[in-house]
Each structure stands twice: as C-alpha cells, then as structure tokens.
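[1] sharing a model prediction with you, sequence too.
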Amino acid sequence: MSAFSSHSHSHSDRRISTVFWVLLAIFAATGVMLWGGWGNARLGVFLFVCAGWLISLCLHEFAHARAALHGGDISVGAKGYLTLNPLKYTHPIYSFVLPLVFIILGGIALPGGAVFIERGRIRSKAKNALISAAGPATNAALALVLMVVLATVAPSFDGTYRTSHLEFYSALGYLALLQVMATILNLVPMPGLDGYGIIEPWISYETRRSLANIAPYGMMIVVLLLWNRTINNWFFGNLVFPILGWFHADVYAAYGNQLFHFFSFGFSGFGN
C-alpha cells in the first residue's frame, strides 16, 4: 500500500460521520427554537435533550476509542470508532438505543460500553484503566460545561415565576442532570460498567473470571436498584441534586424534567 493510500485510509477512519452531523443539526435547530420561543416548548425540550444525550453517548464512546488508540490499540480506527458514528459500535442497541429508551421511560442516564478494545494491545495497567475512565470523564466535562453556563448566564430561577428563555435553560438543566447522573453511575464498580473497568487491571485473574458472568447484566442491575424508592431518593437527594445545586442548576433541571416527561409511564426519574 502506498503512503498516499495509507494516509487517505487513515483520514477516512477519522472523518466525522453524517449521523453525528445530523444529531448536531437537530440539537442546534431545537436549541434556537427554544431560545426564540417558537413552536411547542415541551416537544422542543424533548428533541433538544434527546439529541444532546445521543451526542454525549457518541462522545463517551469516542473518548474510550481515542484513549485506546493512544494506549496502543490501533485497530479502533479500522473499526470506525473514531468517526463518532454510533452504527459502528459493537452493540449499537446496547449503547445507543437502550440508553435513549432509559431516559425517555425512566429518566435514567446510563451509557453502556460498546466499543471493543483489544486489551492485549494496551501496554500497561494504568493505560487500561485510563481507557475505561475516559468515558465518564467526558460526561463529567459535559456536565461541568452545562452547569457553568447555567451558573454564569441563566437568570436566577426559584420555580415560582417565569424567567427569560426559561424552556431553553431548563432543557440545559435537565441535560446537565443526565450528564451528572451518567458520570456517577458509570463510576459504580459493577462488572460491565466503566467503574469496574478502571479497577479491573489490578484484580486477580481468578476474580475477574468469576465476575465476567455478571458483566452482561451490570447495567440492568444498576437500573433495577434505582427502581427502589429508598435508593432512588438517596441517589438524587444526596448525590445528583447537591452537585447541581452548587451551580444553581437544580431548579432548572427539575423543571426541565417536567417538560421532558410530558407523558407518564409510571416511573419518571428521580423521586419516584
């Protein structure tokens, strides 16, 4: 293969996918509509948050792949993981469709790992751990950006009166809540989640082998735990909302949740 063809192939492996551009376009268009107060506000919030959440899923998986590339797994390019295309994931339904369904039906933000990393290519335990940490770190960074915007730009809102661009800032608040939730839940050391992947390199082979059977069900175990009223109230009351409260984004997030879930399926996220 010539140097030119090799370079072209490498470039195509990293070209941003059309799917991701479409998600960005929906996110931007609905954001402009919410800012201007055009159309149905609840539908606008729903589309804005869904698009923003899917974009964050793409960035989450891209972060895993990019960290793996720098860690020594050069196969991630050929697999399409660097194109921000969710259709290239090992399990698109597990990592893209189900997380979207979770936030629509239950308001639970839980990305699932779906990029296959060839761990044998990674050169150290620390780099293996960093690959797993890259996903939650991305969600944390997105949460911080959204909360800083709300803290510095959005007018004060106590839930009792309208502010300017209320629906837009509420959508940002709810999206921030999802990112905070995703960060915390992904750091749970449950097999199948990134938190376990961070500590896994230092766990004995026998223990890793015995826990491997739990990995396919790790996400569902966490979701079922959150279905418990006591655990749910403690999780949101002691972790998620206090973090949002540091940036005065908690009230916006709560109102954004109401706008987003304009339907009811019996479980609408926090405080169920």
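    Perfect, thanks for sending it. Numbering: from 1, shown residues only.
[2] C-alpha only now, for contacts and for neighbours.
    Noted.
[3] tell me where the chain has helices.
    3-13, 18-36, 41-71, 75-78, 92, 98-105, 125-152, 166-186, 194-199, 205-211, 218-226, 229-235, 241-246, 250-260 (DSSP state H).
[4] tell me which of those is the most buried.
    helix 166-186 (a mean of 26; mean count of other C-alpha atoms under 10 Å).
[5] here comes the other one, which I'd like you to weigh against the first:
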Amino acid sequence: MNYQIIQQVITILLPILLAITVHEAAHGWAALQLGDSTAWQLGRVTLNPLKHIDPIGTVIVPIIMFTLGGLIFGWAKPVPVNWRYLRQPRRDMALVALAGPFANFLMAIIWAMIAKIGWITSAWFEQSLFFFYMGQAGIIINTVFMVLNLIPILPLDGGRVLYSILPPSLARPFGQLEPFGLIILILLLTIGVLGKILIPLVKLIYEQLTWLVGMQEQLLPGF
C-alpha cells in the first residue's frame, strides 16, 4: 500500500464510520420516539461506532471500493426494531426506515460546510486542505449511503418503505424476497446497472450541496 492510498484511507475512514453510525443510531432513535425501545435497551441509540460496526461491511468493503475507484457502499449491524411496539406499525415502519437516509442527508450538509471551511482557511493554513478533502469525501459517502438505502429492495430502507405502503396481498410476497436482497444488490452492482442509476443521482445531489455552501468552483474531478 503506497502513501497516496494510505492518505485516501485516512481521509475517508471518519466519514464512513460516522455515516454508518449516525444512520443506524437514527433508526433506533426514531423507533424510540414511535414507541419501540428495543434498540435503546440494547445500547444501539448511540454514536459509539463500536456498537454498530460490522468489520467487513463498515470498514473493509468501503475502503476497498474507494481505493479501486468504485461505488462506495457498506453496511453495519442492523438496528433491531420490534414493529409490534410501534404505535402505528405500518406508518411508523416507513418513518423509522426513512430516518437513516435523512440522517445521511443532514451529515452530507455538515460535511459540505466542513469542506468549505477547510478550503477558506487553507489560504492561511495549508493543513486545512485535509479537512477540505475529508469534507468532500463525507459529502459523497453520505450521499451514496442515502441514495443506495432508498432503493426499494429489502432489506434496504427503501424496501422497508415500499413494504409498509403496499397492500397486504402484495407486501407478503415482496417480504419473502428479503433473504435474496443482498444477492440482488450485488448482481445489479456487478452488471453495472446500480452504478448507472446511482452515479447520476449522487452527482446531482453533490453538485447541489456544494452550490448550497458556495463551493461549486471546487468540485472534485469528474463532478
């Protein structure tokens, strides 16, 4: 592993950990507000990444995908939610599912502001460029996680939302596809379909967020 790759890994490690940690904690927090304290009782409504990380899905896979120049994705230990305790299970299932991607959207905005501050202060402190690059990585990582999780395939959050709004006659057979969800996702990624869907959306959101903080002139190459 050369020095450039080491720099890349250091730059993306914190954004990846925070993206996945905040995403999962948001699910648990939303469930708690809607009547289910399962995640709270198990200590999963926390920003401690050790409670959420899956060594392979949270660290190894995203880093490999990033260094290879591929689409960044990963996963954490899913937050347990007991839908029977939710006040309105079908509606609340969708709200709990949407909490994760919404948290990633907020994180992307925060990273955009960090990138902007890093760029401005780099005129006086060259070391601030580190935060500029980390901020840009944070925007991309959180945007990818948000868009990826909104795909309507179980067990992704988009699949949970679709399951909650489908009539029972359709929800049951759709739910039976959940064990094959990861296989379907990997297949779509392998044949290039996933990238063709996600990359334009990620690019659009990235451009809008950088425009929001007045940083559109400092877009990453390729964006």
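    It's in. None of these values were measured; they are calculated from a predicted model.
[6] list the TM-score for the superposed pair.
    Put the two chains on top of each other and the TM-score (TM-score structural alignment, normalised by the length of the second structure) is 0.77; 207 aligned residues with a C-alpha RMSD of 3.2 Å.
[7] now render the helices of the first structure as CSV, adding distance to residue 114 of the first structure.
    Putting those into CSV (distance: least, C-alpha to C-alpha, whole Å) gives the following:
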stretch, distance to residue 114 of the first structure
helix 3-13, 18
helix 18-36, 17
helix 41-71, 7
helix 75-78, 12
helix 92, 7
helix 98-105, 12
helix 125-152, 11
helix 166-186, 13
helix 194-199, 11
helix 205-211, 18
helix 218-226, 12
helix 229-235, 26
helix 241-246, 28
helix 250-260, 26
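[8] whichever residue in the first structure pairs up with residue 16 of the second structure: what's it in contact with?
    Matched across to the first structure, residue 16 of the second structure falls on residue 53, judged by TM-score structural alignment. By C-alpha atoms under 8 Å, 6 or more residues apart in numbering, the contact list for residue 53 of the first structure reads 100, 175, 178.
[9] which of the residues you listed does the second structure keep?
    Using both residues aligned by TM-score structural alignment, their matches' C-alpha atoms under 8 Å, the second structure keeps these contacts from the contacts of residue 53 of the first structure: 100, 175, 178.
[10] tell me which of the helices of the first structure lies nearest to residue 85 of the first structure.
    helix 18-36 (6.2 Å; C-alpha to C-alpha).
[11] run through who's touching the closest one.
    39, 41, 44-45, 47-49, 51-52, 54-55, 58, 84-86, 165, 167-168.
[12] and stretch 105-121 of the second structure, by the same measure?
    Stretch 105-121 of the second structure has contacts (C-alpha under 8 Å, 6+ apart) with 19, 128-136, 138-140, 142-143, 146, 209-210, 213-215.
[13] the same query, at a cut-off of 6 Å, please.
    With contact meaning C-alpha atoms under 6 Å, 6 or more residues apart in numbering, stretch 105-121 of the second structure is reached by 128, 129, 131, 132, 135, 136, 138, 139, 142.
[14] for stretch 18-37 of the second structure, same thing?
    Residues contacting stretch 18-37 of the second structure (C-alpha under 6 Å, 6+ apart): 39, 45, 46, 49, 85, 86, 87, 96, 99, 100, 103, 142.
[15] stretch 236-254 of the first structure now?
    With contacts defined as C-alpha under 6 Å, 6+ apart, stretch 236-254 of the first structure is touched by 147, 151, 170, 173, 174.
[16] just stretch 215-222 of the first structure next, same as before
    Against stretch 215-222 of the first structure from outside (C-alpha under 6 Å, 6+ apart): 190, 191, 192.
[17] export those to TSV and tack on distance to residue 234 of the first structure and neighbour count?
    Below are these laid out as TSV (distance: C-alpha to C-alpha, whole Å; neighbours: other C-alpha atoms under 10 Å):
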residue	distance to residue 234 of the first structure	neighbour count
190	19	20
191	22	20
192	23	22
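[18] any chance of those residues in JSON lines, plus distance to residue 21 of the first structure?
    Below are the contacts of stretch 215-222 of the first structure laid out as JSON lines (distance: C-alpha to C-alpha, whole Å):
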{"residue": "190", "distance to residue 21 of the first structure": "33"}
{"residue": "191", "distance to residue 21 of the first structure": "33"}
{"residue": "192", "distance to residue 21 of the first structure": "29"}
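[19] show me which of these is closest to residue 114 of the first structure.
    Comparing the contacts of stretch 215-222 of the first structure against residue 114 of the first structure with C-alpha to C-alpha places residue 192 closest, at 10.1 Å.
[20] that closest one -> the second structure?
    That one, residue 192 of the first structure, aligns with residue 155 by TM-score structural alignment.
[21] I'd like the distance between that match and residue 161 of the second structure.
    Per C-alpha to C-alpha, to the nearest Å, residue 155 of the second structure is found 10 Å from residue 161 of the second structure.
[22] same deal with residue 17 of the second structure?
    Counting by C-alpha to C-alpha - residue 17 of the second structure and residue 161 of the second structure are separated by 25 Å.
[23] residue in the second structure matching residue 177 of the first structure?
    For residue 177 of the first structure, the aligned position in the second structure is occupied by residue 140, per TM-score structural alignment.
[24] what sits against its match?
    Not one residue lies near residue 140 of the second structure by C-alpha under 6 Å, 6+ apart.
[25] and it, how close does it get to residue 98 of the second structure?
    From residue 140 of the second structure over to residue 98 of the second structure the distance is 19 Å, taken as C-alpha to C-alpha.
[26] swap in residue 152 of the second structure?
    12 Å.
[27] over to residue 184 of the second structure?
    Distance, residue 184 of the second structure to residue 98 of the second structure, using C-alpha to C-alpha: 21 Å.
[28] swap in residue 45 of the second structure?
    Relative to residue 98 of the second structure, and taking C-alpha to C-alpha, residue 45 of the second structure is found at 16 Å.
[29] same deal with residue 24 of the second structure?
    11 Å.
[30] ok, residue 207 of the second structure next?
    Distance, residue 207 of the second structure to residue 98 of the second structure, by C-alpha to C-alpha: 23 Å.
[31] go on, residue 223 of the second structure?
    Using C-alpha to C-alpha, residue 223 of the second structure is found at 27 Å from residue 98 of the second structure.
[32] next one: residue 208 of the second structure
    Residue 208 of the second structure is 21 Å from residue 98 of the second structure, by C-alpha to C-alpha.
[33] and if you look at residue 47 of the second structure?
    Distance of residue 47 of the second structure to residue 98 of the second structure, computed by C-alpha to C-alpha: 18 Å.
[34] next: residue 74 of the second structure.
    Computed as C-alpha to C-alpha, the residue 74 of the second structure to residue 98 of the second structure distance reads 18 Å.
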